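1. this is a predicted model, with the sequence first.
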Amino acid sequence: MNKLTFPILQLLADGQFHSGEALAQQFKVTRATIWSAIKHAEALGITIFSVRGRGYKLPQAIDFLDKNLVLSAVGEQREWINLIILDEVASTNTYLMQQKNVPHATCVAAHIQTNGKGRRGRTWVSQLGASLTFSLAWRFQCGAAALSGLSLAVGVALMRTLASLGVNQAQLKWPNDVLVLDENRQGKKLAGILIELQGDLDGPSTAVIGIGINLNLPKTVLESIDQPTTDLNKTAALNKNNNQPINQNFLLGTLLKHLVSVLSNFEQLSFVGLRDEWLSYHAYHRQAVRMLLPNGTEVLGVVKNVADDGILLVDTPLGLQRFSAGEISLRGVNMQGVRHVVGD
């Protein structure tokens, strides 16, 4: 890791050209040292324009995470949050999982994740200024066995946050994705949730809640992702009265505020206290779906409900089945055909 890379990027964040000579003078190093730091940034996947006689420039101005700005957006509940902002980390979830005796409500956010985690072994693709990636450690007095439905509860916090920012097109996909649907109800992924648990099944436990939100993904990044994807600024632009980019400091602070509220509710009432609200956001409620199961098998059916513990209830040819894991797909699903098969 080059210690000068991110201080230089902070200066380049205005989207203007900065000469190598001026940067060298500011940091009291040689131009070769500046060049080395720029090369390290490029190795992280950051695009930097280099023009002879003009210097270095990012493709566009970006917002860097700022601890004071984030906590200001959290508001009265800022005292709950122990916020750590890292320049570069493999995975915020992995970082928190490896810490010993991490304080309750510790949030680790990163400007860049080099090996971000997604569900089912996938990689979460992120870039500087193009995505918000963070993890929150939350201690529960109950055991891991009582945390069923936690990822759905976190989805409620995400939806409340997006609504407060004027983003009304987003919906939830069981168990932990945020989508924007097109006219054919095919979803493009906007955000994702990954929860990892530490502790006993019956004793105190800690949930590490990882969240990734696409902010403003370049076309090259969108094309590199193996599923339909969108970002927050493209979604917000669909609203006629919302032409301003969403600042990630305000986004993170607002989301942390809603997470504190939702997780406190979850501690007291479990998922049942949030179930009806979650259902109001579900993109595929009462829709014909194909359930892709972890063992590679598939089940056709119609989504009927979500149980009080977050289990998905699907009406199938074998009757009403409960799914605690798997992925919803609409690929190759015929609505009328499935309804006929399950006898709806």
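-> Done, it's in. Residues are numbered from 1 along each chain as shown.
2. every contact and neighbour count from this point should use C-alpha atoms.
-> Noted.
3. where do the strands sit along the stretch 201-344 of the chain?
-> 205-214, 288-292, 298-306, 312-316, 319-323, 327-329 (DSSP state E, counting those that start in this stretch).
4. buried residues of the first one, list them for me.
-> What it means is strand 205-214. Taking 16 or more other Cα atoms under 10 Å as the basis for neighbour counts, the residues of strand 205-214 that come out buried are S205, T206, A207, V208, I209, G210, I211, G212, I213, N214.
5. any idea how far the closest residue to V341 other than its chain neighbours is from V302?
-> Closest residue to V341 apart from its sequence neighbours, by Cα to Cα, 6 or more residues apart in numbering: P317 at 6.0 Å. When Cα to Cα, to the nearest Å is applied, the distance between P317 and V302 equals 10 Å.
6. the two: which has the busier surroundings?
-> Regarding P317 and V302, a neighbour count based on other Cα atoms under 10 Å identifies V302 as having more, with 26 against 17.
7. for the more buried one, what are its contacts?
-> Neighbouring residues of V302 by Cα atoms under 8 Å, 6 or more residues apart in numbering: R286, Q287, A288, V289, V314, D315, T316, V338, R339, V342.
8. and here's the other structure:
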Amino acid sequence: MLASAGDGYISGEHISKTLNISRTAVWKRIAALKKEGYLIEATTRKGYRLLSRETCYGKSGIQSLLRTEYLGRELHFRQSVESTNNVMKALANAGAPHGTVVIANEQTKGRGRLGREWASTADKGIWMSVLLRPDIHPSRVQSITLAAAVAVCRAIEPVLAEKPGIKWPNDILVAGRKACGILTELSAEVEKVAWVIVGMGLNTHFKPDDFPEELRSKATSLSQHLVRGAVLDRTWLAAEILNQFEPVYEGFVRNGPEAMLAEWKERSVTLGKRVELIHGQETVPALALDVGEDGRLVVQLEDGSTREVFSGEISLRYE
């Protein structure tokens, strides 16, 4: 409402009547917006006005840009947490609804696959977890990771000078270097999924020197690859990832993985490549052939036999 008023004022009475809340409730919400970083002027007998149209990175700004039915409609924003996935696990076990989202400005103990540390510096990226409660068999959950990768690519591609690619199972690459990782965790019984948490870590504003020296040749950030004239807005981007994820996920759950997999394969930088499967101390050379409907990678070994690989079993390295 404040944004729609432009440079003009909007009275507290008008807000109160329009939203059917008390004047005290209006004041509390204005105070909450100010706490998020919005510059709001309050003037007696005139009301409130927004001094800057810039959308702040926080709950209100992100939700104002959502086009979703349920993703992010319950959203928890934190300035700093150890891990958004850990916060979400507590919420999931307490009964949080399908589509709940946790976003943090900083993670102090961010994690990637196989327990690896993920740098999650304040103001430098989007650190997000999404709670899903799908009515699917646990064996199909890995495909949700692929769906999330497709959604992230759709969201970031318009601002990039080159097309992002997906490295199986969970990395988004820009110019051959990792810009985003996806970590999917679940709680399930033998035949039924209780919840799935999809954690996404997207580097947006890192400069090359912000990465540890050993990662500079492997990691990158969206800000280093923007199309000329593009503005990198984390608020818009976080909302757009959710806007893209919901239809991709819904298509997968309702109609099966075919359409999502077709797009994933079109964006893949893994299929058709020589790779090394790394399991503990064992390294096995192979050719990446395909990805199955359950999200497993189909590889051809040197003896000509094929093998299906689950993401939790191995790491992947290009030869």
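-> Cool, got the structure. Fair warning: this is a prediction, and the values are worked out from it, not measured in the lab.
9. please state their TM-score.
-> Laid over one another, the chains give 0.76 as their TM-score (TM-score structural alignment, normalised by the length of structure 2), with 267 aligned residues with a Cα RMSD of 2.6 Å.
10. still on that earlier bit, drop anything exposed from the contacts of V302 of structure 1.
-> Taking 16+ other Cα under 10 Å as the criterion, what is buried in those is Q287, A288, V289, V314, D315, T316, V338, R339, V342.
11. for the equivalent of R317 of structure 2 over in structure 1, give me its contacts.
-> The equivalent of R317 of structure 2 in structure 1 is S329 (alignment by TM-score structural alignment). Counting by Cα under 8 Å, 6+ apart, S329 of structure 1 touches V289, R290, M291, L292.
12. against R322 of structure 1, how distant is the third one?
-> It refers to M291 of structure 1. Using Cα to Cα, one gets 11 Å for the distance from M291 of structure 1 to R322 of structure 1.
13. for S120 of structure 2, grab the count of nearby residues.
-> The number of residues packed around S120 of structure 2, counting by other Cα under 10 Å, is 25.
14. which position in structure 1 aligns with it?
-> Under the pairing rule here (TM-score structural alignment), the equivalent of S120 of structure 2 within structure 1 is S126.
15. three-state assignment of that match?
-> For S126 of structure 1, the secondary structure call by DSSP: H, G, I helix; E, B strand; the rest coil comes out as coil.
16. cool, and G181 of structure 2?
-> Here G181 of structure 2 takes the strand state, with states given by three-state DSSP.
17. could you identify the residue of structure 1 that aligns with it?
-> Aligned partner of G181 of structure 2 by TM-score structural alignment: G192.
18. please report how far that match lies from G319 of structure 1.
-> In this structure, G192 of structure 1 and G319 of structure 1 are 30 Å apart, going by Cα to Cα.
19. so between those two, which is more surrounded?
-> Set side by side, G192 of structure 1 and G319 show unequal neighbour counts under other Cα under 10 Å, the larger going to G192 at 24 against 11.
20. and the nearest residue to the more buried one once chain neighbours are set aside, how many neighbours does it have?
-> Counting by Cα to Cα, 6+ apart, D177 is the residue found nearest to G192 of structure 1 once chain neighbours are left out, at 4.6 Å. By the criterion of other Cα under 10 Å, D177 of structure 1 has 23 neighbours.
21. likewise N255 of structure 2?
-> Using other Cα under 10 Å, N255 of structure 2 is surrounded by 11 other residues.
22. how about it, what's its partner in structure 1?
-> Per TM-score structural alignment, N255 of structure 2 is aligned with L269.
23. and what of K89 of structure 2?
-> Counting by TM-score structural alignment, K89 of structure 2 lines up with M97 in structure 1.
24. got the buried residues for the longest helix along structure 1?
-> Counting residues, the longest helix found in structure 1 (DSSP state H) is helix 248-269. Of the residues in helix 248-269 of structure 1, those buried under the neighbour-count criterion (16+ other Cα under 10 Å) are 248-260, 262-263, 265-267.
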